[in-house]
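J.: Show me the folded form of this:
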Amino acid sequence: MAGLREKQKASRKRALVEAASLLFKQHGYEAAKIGEIAERAEVSVGTFYNYFPSKADLLLAIVSLEVEEVLHQGEAVLGWSHDSAPEAICRLASIYYDHSLVYLTKEMWRTAMALAIQHPETPFSDRYRMLDSELVKQVTKLVEVLQAQSLLRAEIDPAAFGEVLFMSLNGLFTTYTMSEDMTLEDLNQSLSTHMRAVCG
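T.: Here you go, the predicted structure:
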């Protein structure tokens, strides 16, 4: 019975996340109502609050789902042979970028970023930073792979260079979320130009 309860809880939580993702996309984060999210997920408002203390926590759950999925997809890149460091980094970052609007919109990303920055001492901000840290670790692992394949110099500090690369990738993504006119193609083109400069 305990296993069944856990499955039911996971199913309700996933339903709430999916309902919120859809309604945030349709109406915008601010306009979407908790009652509407609960109704679409076929749970009561009281049940909603059993899973998420606030709408912001639900947004964070969507961001977490997004990052967890791209981390899983990114693992494959670590096992590939690569022709060059810029090419390899672009392949990994393109996975991050191409998946970025599956569950979220640019407006949702801006809201999540703003909440993390405006309230740095909150669990929301802590979790957001932790997700970034997991992405930094994966980029750092790729640096180590590229060093093993003699595509980056052995004397480079992988952790420091991984962080530099992630800051560049994240900066480009922030620019992308701030412009409704910038396309994924534009973003990936900027990425390619930056990585050739950084790894030249």
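J.: all contacts plus neighbour counts: C-alpha atoms, from now on.
T.: Fine.
J.: ok, the spatially most central residue of the chain - contacts?
T.: Closest to where the C-alpha atoms of the chain average out (Cα atoms, centre = their mean) is residue 67, at 3.5 Å. Applying Cα atoms under 8 Å, 6 or more residues apart in numbering to residue 67 gives the contacts 131, 135.
J.: Within the helices and strands, which one has it?
T.: helix 55-78 (DSSP states H and E).
J.: Residue 128 too?
T.: helix 123-148.
J.: what about that helix, distance to the chain center?
T.: Taking the mean of its C-alpha atoms, helix 123-148 sits 11 Å from the chain's own mean (Cα atoms, centre = their mean, to the nearest Å).
J.: how about the helices of this structure, start to end?
T.: 2-27, 34-40, 45-51, 55-78, 85-98, 106-118, 123-148, 158-178, 184-198 (DSSP state H).
J.: Show me what the last one is packed up against.
T.: When you say that, I think you mean helix 184-198. helix 85-98, helix 158-178 (3 or more Cα pairs under 8 Å, 6 or more residues apart in numbering; DSSP states H and E).
J.: what's the offset of the helix holding residue 67 from the middle of its chain?
T.: Using Cα atoms, centre = their mean, the mean C-alpha position of helix 55-78 is found 5 Å from that of the whole chain.
J.: One more, please, to line up against the first structure:
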Amino acid sequence: MNAFIFFITKGALIMAGLREDKKRQTQLNIMESAKNIFSQKGFETASMAEIAKDAGVGTGTIYNYFPSKGALLLRIFTEEAEGMKEALQDPFSSEESGDLVESVIGAMQGFAAFFQHYPKAFWRELFHVMTGEVEESIRLRQGLFGIDEEMMKWVLNLIESHSDCFAVKVDPEEAAYAIYSAAMSDTMFYMYNEEMDIEAYKEQLARHIRFLFEGKMKSGKKE
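T.: As a prediction, this is how the structure comes out:
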């Protein structure tokens, strides 16, 4: 009897695992379809029904995974941002001497690459949607600000952890906010300037971050 119960339990666990795998794959399919359709049609024009059709699921099914179009977009952004954060490393984590300024630049350029995933027209439309006061706009705004805040915290912690690199007293929170503000300003300029490509955007961002650190680093610490 004990052996019978063991095999029944094991079988149930295997089936549960397979169901979870299938659910996750369905979720990924929906997200991939959404990314393609958002890129082609923009956020407002895209519908949950056509995303569901492209993903090979019913319209009702898609709402079991994502309660709204905004929630779907936020989930995509969150997973992309998580992947980006996982790639970030502390420049001083290895035995070789690190370069704080270049590491901050690398992190913010990684953040900049995030905007390359969709056309500029998509971002311009999304920024417009976010200014609305309907529930969907408010949730989008809060969710995207949350992603930005996580990136700012990473920069803040990096500066705070390596404050001995500075020749002058630097407030890590103010420094992180200044870097974030420069990044947002450069991002908006990039979004509304059709002639600026992603490389020019990254170069401008790097130049402005170096300017913020200029004259503040100890001798031997690169600016």
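J.: re the thing from before, the helices and strands packed on helix 184-198 of the first structure: which one's closest to residue 117 of the first structure?
T.: helix 158-178 (12.9 Å; Cα to Cα).
J.: what do we get in the second structure for the residue nearest to the centre of the first structure?
T.: Under the alignment (TM-score structural alignment), residue 67 of the first structure maps onto residue 81 of the second structure.
J.: Distance check, its match against residue 13 of the second structure.
T.: Plainly put, residue 81 of the second structure is 32 Å away from residue 13 of the second structure if you go by Cα to Cα, to the nearest Å.
J.: Residue 72 of the second structure now?
T.: 29 Å.
J.: Could you do residue 29 of the second structure as well?
T.: Distance from residue 29 of the second structure to residue 13 of the second structure, counting by Cα to Cα: 24 Å.
J.: Who has more neighbours out of these two?
T.: Neighbour count, other Cα atoms under 10 Å: between residue 29 of the second structure and residue 13, residue 29 has more, with 18 against 12.
J.: Leaving out sequence neighbours, find the closest residue to the counterpart of that one in the first structure.
T.: Using TM-score structural alignment to pair residues, one finds that residue 29 of the second structure aligns to residue 15 in the first structure. Distances taken as Cα to Cα, 6 or more residues apart in numbering place residue 41 nearest to residue 15 of the first structure, at 5.2 Å, with adjacent residues excluded.
J.: Now that the match of residue 29 of the second structure has come up, it's in contact with residue 47, right?
T.: No - look at residue 15 of the first structure against residue 47 with Cα atoms under 8 Å: they stay out of range, at 11.8 Å.
J.: Quick one: residues contacting the aligned residue in the first structure for residue 70 of the second structure.
T.: When the first structure is aligned by TM-score structural alignment, residue 70 of the second structure is paired with residue 56. When contacts are counted by Cα under 8 Å, 6+ apart, residue 56 of the first structure touches 112, 124.
J.: can we see that at 10 Å?
T.: Applying Cα atoms under 10 Å, 6 or more residues apart in numbering, we find residue 56 of the first structure in contact with 29, 62, 111-112, 115, 124.
J.: Can you give me the distance of it to residue 145 of the first structure?
T.: According to Cα to Cα, residue 56 of the first structure and residue 145 of the first structure sit 37 Å apart.
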